[in-house]
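1. Sequence and predicted structure, then a few things I'm wondering about:
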Amino acid sequence: MNFRLVFKLTGKTLMVEAATMLLPLAVCLYYRENPTPFLLTIPLLIVVGFLLSLLKSNDHFFPREGFFAVALIWLLVSATGALPFYFSGYFPTYIDCFFESVSGFTTTGASILTAVEPLPKGILFWRSFMHWLGGMGVLILTIALLPSLGARTLHLMKAESPGPVVSKLVPKSSQSSKILYGIYCGLTIIEILILRLAGMPWYDSLVHSFGTAGTGGFSIKNLSIAAYNNPAFEIIITIFMLLFSVNFALYFLLLRGKIKQVFQSDELRFFLVVVFLSIALISINIRSLYTTLGEAVRHAAFQVGSIISTTGYASADFNQWPEFSRILLVLLMFIGACAGSTGGAIKCSRILLIFRCIRREIRQVIHPRAVNVVKLDGHVLEEGALRSVHIFFSAYIFITLGATLLISVDNFSFGSTFTAVVACIGNIGPGLELVGPMGNYASFSLFSKTILSLCMIVGRLEILPILVLFSGNAWKRS
């Protein structure tokens, strides 16, 4: 393990994190709030980051270092990102601050706060801005800003980017990162402007667009988007939640005029079928709860978009919906968004491949001598890629069940315990019952909050980097 290079990269990332805190610091100054939480944190990050970046190292950087570095950096960035919360005095313990920070950077949106509106605007801005930073990935941001990292960046992108297959959009990884962030920034700015034109205040438009872009879900309102009771806001945010759930490589193809190739994407078609079918089924199921069919469709579309994109915003308390709708939303928590998007959970491409593997096995039983292959977007997938999908799915389920068992010591109901884990490992935020859209995670013990924080990071980094970090072999210098 090339520890010096890993720590050097960690130092550079901490300095980038310090630079991003200048924005919430400016918000504090603009609204004449106490800037101390950021004035204490920023110099600390700069000093530690600068000292680490001075380490001399060779250029030996392989997949092991990439996965190790990504896991370590996400833990440290979350730990240091919690410092403004801790210094603000609005959080009871550092574990609560760490939980909130991890939830922010991993774009989960789970919160231990029972009321968010009393918090200073600067702290709430940092809380939502974390979503935006973590949505595309803090390492991808570092790569875009520091292209001098060179060829080793592909290992980092593979470790941090969500989905079973990661490829560069252009030959250079740093250029790919810049393209991704260009698309990301463009869509975010468009949403901010549209929300503002619809009547949402500038500050509110910024923080809710950050949450939508990162598919995070932290709101500055206790009732989330439901607090505005504005159909226009809900429709705009629904559309953008779904837009940010799509593989960003497809937007790159759109910009290059390859429209036909975009709509030939098997994953995109599967995603759209799941979304529209779920909206139709839930709309029918909740029709009696609303005065008009249009209102039922609007709330169904918002919650389906919120859950499958793993954003976690709420336009209604779906915890009060019929059992069929609640169970369907839980199933969407497992499916999640498209690979290569800012969304979390298992990903549509993996679910689609699992279905196709099942179909292949059935065909193999019926026609033992036939050659059956699994294709995605017209390309035959190698058995190694399919094996990785099966391993990921199995690990995802086992970790979910194991974490559920661990936090069951808090003795909450199965619905609260299980959906809390599902919502955290899927980076969704709200679950059912105690952790429903109008609830929070404050009642969980510090032990459970730590387990749930690790679940968020495991889910965001798609399991393997964290397993590599805690593997004894990864720490060897060979």
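-> Thanks, I have the structure now.
2. switch to C-alpha atoms for all contacts and neighbour counts from now on
-> Fine.
3. and the closest residue to Lys158 other than its chain neighbours, which of the three is it?
-> Residue nearest to Lys158 in three dimensions, not counting chain neighbours: Val166, with 5.7 Å by CA to CA, 6 or more residues apart in numbering. Classification of Val166 using DSSP: H, G, I helix; E, B strand; the rest coil returns coil.
4. wait, isn't Val166 in contact with Ala159?
-> No - counting by CA atoms under 8 Å, Val166 sits too far from Ala159 to count as a contact (9.0 Å).
5. can you pull the buried residues of stretch 354-363?
-> 354, 356-357, 360 (16 or more other CA atoms under 10 Å).
6. Among these, which ones are in helices?
-> 354, 356-357, 360 (DSSP state H).
7. JSON lines for these, including distance to Ser325?
-> Output for these, formatted as JSON lines (distance: CA to CA, whole Å):
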{"residue": "Ile354", "distance to Ser325": "24"}
{"residue": "Arg356", "distance to Ser325": "26"}
{"residue": "Cys357", "distance to Ser325": "28"}
{"residue": "Arg360", "distance to Ser325": "31"}
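8. farthest-separated two in the residues you listed?
-> Ile354 and Arg360 (9.7 Å; CA to CA).
9. Show me which of Val166 and Ala159 is the more surrounded one.
-> The neighbour count for Val166 versus Ala159, taken as other CA atoms under 10 Å, is higher for Ala159 (27 against 16).
10. what about that one, which helix or strand?
-> Assessed by DSSP states H and E, Ala159 sits inside helix 153-160.
11. quick one: that helix to chain centroid distance?
-> 17 Å (CA atoms, centre = their mean, to the nearest Å).
12. which non-adjacent residue is nearest Thr114?
-> Asn440 is the one closest to Thr114 (CA to CA, 6+ apart), at 6.5 Å.
13. Which single one of the ones in helices among the buried residues of stretch 354-363 is nearest to Leu75?
-> Distances from Leu75 to these, taken by CA to CA, are shortest for Ile354, at 30.8 Å.
14. Contacts only, for the closest one.
-> Residues in contact with Ile354 (CA atoms under 8 Å, 6 or more residues apart in numbering) are 389-390.
15. Distance check, it against Glu160.
-> Note on Ile354: its distance to Glu160, by CA to CA, to the nearest Å, is 22 Å.
16. Second structure for comparison follows:
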Amino acid sequence: MQLLIVSRTSGLLASMFSLSLAVPVLVGLWYGEPVMRDFLLPLMVTLGAGLLLWLPGRKKQSRISRKDGFLIVTLFWGLLSFMGAWPLFLSLDLDFIDALFESASAITTTGATVITGLDDLPRSVLLYRQQLQWMGGMGLIVLGIAVLPMLGIGGMQLYRAEAPGPMKEEKMTPRLASTARALWLIYLSLTAACAFAYWAFGMEPFDAIAHSLSTVSTGGFSTHDASLSWFHSSQIEFVSVVFMLLASLNFGVHYLAIYHKAPRQYWEDVEARSFLILVLALVILVGLMLRLEGGYHELPPSLRDATFEVVSVITSTGFGTVDFTQWPDFLPVLLIFISFIGGCGGSTAGGMKVMRVLMLFKQGMREIRKLIHPNAILPVRLGHHVVDQRIMNAVWGFFAAYTVVFVVLMLLMIHAGLDQVSAFSAVATCMNNLGPGLGVVASNFQDVSDLGKWISILAMLLGRLEIFTILILLTPSFWKD
């Protein structure tokens, strides 16, 4: 364990975060809102703390080991949640646990909230919440990868620890820094295009920018309590659906489609194709159920609401135009279940990822065929490629760990005072980084106890860092040289 490298890297990343607080400062000054205590003070203190962490190891030249990478990522995401909570604590006079919950929810792009009355909040605070989600969407760690090599610190171990999805050894470009820069260029371009589209279809510039930050990050925070239903616009809903889907596709596929001018990649990629087919099937199913049993008199309105809510939930964004918890039959539970699938690996979406679910399904089908043909050699294939058994083992290990962690957290949530349905959906929405749930947590987490909020924060971080990044720190062998 190279503690000087860990300290130096964490300090650099903390300093980078502190400089991002200049954005709400400028917004507050533009709208004549107080910013000295709320944002400037945290900016200066966080920057100073980051520099203090950086100084001891500033001259040490060494590569980040795998252990260092896991420790840096976990420490930084926890530290970032605390740093992000400070401006919320000061500006909104929240209890500490509520400010920390809101910050962790934003940074992990969960979108669960304890705040109401958003329409009356200062615009600097509103944009700050959206900005936290946007930074968490692609990950400050990935941004650091583009900068760290210039400072003599390799970043591959950070990428493996932070990047979502089962195939973390793959890089889009030979050099990791180039990969990170390509990711961020795509991310910035999608955000700008989303903001322009929102503005073109009727949002005022502030709302357009704010909602583009939470759409492309699949975070789901809004500047209005009513979320996107506040705008009463089918065009805005259409823009949101398009960019939620784009953000939940693997950014590696975006890279191939854009840089190699090959749009066919979106259909040729097995995971992207499976994801889009699944979304279409779910929209048809939910739309027909709403038409038959949900009080809709025509099919187009039911398909419109079904499309928005299905896409919002499966991409783990959490925007809302209707209250899906009031839908008939099994639909509310179905939507919670599809949040477990989530988006594609290498995207900003949460959940277990389509690739993992697809491989689990194919493995299950293989075992059924082996019962019929016990001597047959039946490899698991994705498209024309045979899946390495090492990857299959990792997927099964992830699924087992996910299940055990989910059960433990749900039992703790019940102990913290929630009923069974609320406890189940609270853990599901936090681990899958979704936001809305069922029961007590259908609209917000205000009525959850402090213990329940601590458990929720842990669930958000476990989900965002895909469980193993945190669990590995709990093993005694990790700390042995």
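-> On my side now, so go ahead. Model, not experiment: these values are computed from the prediction.
17. Quick check: which element contains the residue of structure 2 most remote from its centre?
-> Of all residues in structure 2, Asn375 has its C-alpha farthest from the mean position, at 42.7 Å, by CA atoms, centre = their mean. Using DSSP H and E, Asn375 of structure 2 is not contained in any helix or strand.
18. Please apply the same query to Gly111 of structure 2.
-> Gly111 of structure 2 belongs to no helix or strand when assigned by DSSP H and E.
19. and if you look at Phe319 of structure 2?
-> Counting by DSSP H and E, Phe319 of structure 2 is part of no helix or strand.
20. That one reaches Phe221, doesn't it?
-> Yes - counting by CA under 8 Å, Phe221 is a contact partner of Phe319 of structure 2 at 7.3 Å.
21. so what sits against both of those two?
-> Common neighbours of Phe319 of structure 2 and Phe221 (CA under 8 Å, 6+ apart) are Ser227.
22. mind listing the strands for structure 2?
-> Assigned by DSSP state E, the strands in structure 2 fall at 381-382, 385-386.
23. Take the ones you listed and write them to CSV, including mean neighbour count and distance to Asp38 of structure 2.
-> Output for the strands of structure 2, formatted as CSV (neighbours: other CA atoms under 10 Å; distance: least, CA to CA, whole Å):
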stretch, mean neighbour count, distance to Asp38 of structure 2
strand 381-382, 14, 50
strand 385-386, 10, 53
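24. for those, which one sits closest to Ser178 of structure 2?
-> Nearest to Ser178 of structure 2, of all the strands of structure 2, is strand 385-386, at 26.4 Å by CA to CA.
25. Onto which residues of structure 1 does the closest one map?
-> Aligned using TM-score structural alignment, strand 385-386 of structure 2 spans residues 379-380 in structure 1.
26. same thing with stretch 402-421 of structure 2?
-> Aligning stretch 402-421 of structure 2 against structure 1 (TM-score structural alignment) gives residues 396-415.
27. So what touches the matching stretch?
-> For stretch 396-415 of structure 1, using CA under 8 Å, 6+ apart, the contacting residues are 346, 417-418, 421-422, 425, 432-433, 444-445, 447-448, 451-452, 455, 463.
28. do stretch 264-281 of structure 1 as well
-> Identification of contacts with stretch 264-281 of structure 1 by CA under 8 Å, 6+ apart yields 246, 263, 297, 300-301, 304-305, 308, 325, 328, 337-338, 348-349, 352, 376-377.
29. residue in structure 1 matching Pro34 of structure 2?
-> Under TM-score structural alignment, Pro34 of structure 2 pairs with Asn34 in structure 1.
30. Distance check, the residue nearest to its match when sequence neighbours are not counted against Ile327 of structure 1.
-> Distances taken as CA to CA, 6+ apart place Cys28 nearest to Asn34 of structure 1, at 6.5 Å, with adjacent residues excluded. Per CA to CA, Cys28 of structure 1 is found 42 Å from Ile327 of structure 1.
31. Same check on Gly134 of structure 1?
-> For Gly134 of structure 1, the distance to Ile327 of structure 1 - CA to CA - is 28 Å.
32. Structure 2: which residue goes with Ile354 of structure 1?
-> Ile354 of structure 1 maps onto Leu360 in structure 2, by TM-score structural alignment.
33. What's the local residue count around Gly425 of structure 1?
-> No Gly there; residue 425 of structure 1 is Ile. Neighbour tally, Ile425 of structure 1, other CA under 10 Å: 33.
34. which residues does the counterpart of it in structure 2 contact?
-> Aligned counterpart of Ile425 of structure 1 in structure 2: Met431 (TM-score structural alignment). Neighbouring residues of Met431 of structure 2 by CA under 8 Å, 6+ apart: 351, 406, 459-464.
35. which pair in those spans the largest distance?
-> Phe406 and Arg464 (13.8 Å).
36. Please say which of the two ends up with more neighbours.
-> Arg464 (29 against 17).
37. Tell me which residues touch the equivalent of the more buried one over in structure 1, please.
-> With TM-score structural alignment as the matching criterion, the partner of Arg464 of structure 2 in structure 1 is Arg460. Contact analysis of Arg460 of structure 1 by CA under 8 Å, 6+ apart lists 106, 162, 344, 425-427.
38. how near is Arg460 of structure 1 to Phe393 of structure 1?
-> Separation of Arg460 of structure 1 from Phe393 of structure 1 (CA to CA) stands at 14 Å.
39. who are the neighbours in contact with the aligned residue in structure 1 for Ser217 of structure 2?
-> Residue correspondence to structure 1 (TM-score structural alignment): Ser217 of structure 2 is matched to Gly214. By CA under 8 Å, 6+ apart, the contact set of Gly214 of structure 1 is 107, 131-136, 244, 311, 342-343.
40. Please tabulate these in a markdown table, including the columns neighbour count and distance to Phe91 of structure 1.
-> Shown next, in a markdown table, are the contacts of Gly214 of structure 1 (neighbours: other CA atoms under 10 Å; distance: CA to CA, whole Å):
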| residue | neighbour count | distance to Phe91 of structure 1 |
| --- | --- | --- |
| Thr107 | 41 | 19 |
| His131 | 34 | 19 |
| Trp132 | 29 | 22 |
| Leu133 | 22 | 22 |
| Gly134 | 26 | 22 |
| Gly135 | 29 | 24 |
| Met136 | 28 | 27 |
| Phe244 | 25 | 31 |
| Thr311 | 35 | 23 |
| Thr342 | 34 | 28 |
| Gly343 | 38 | 27 |
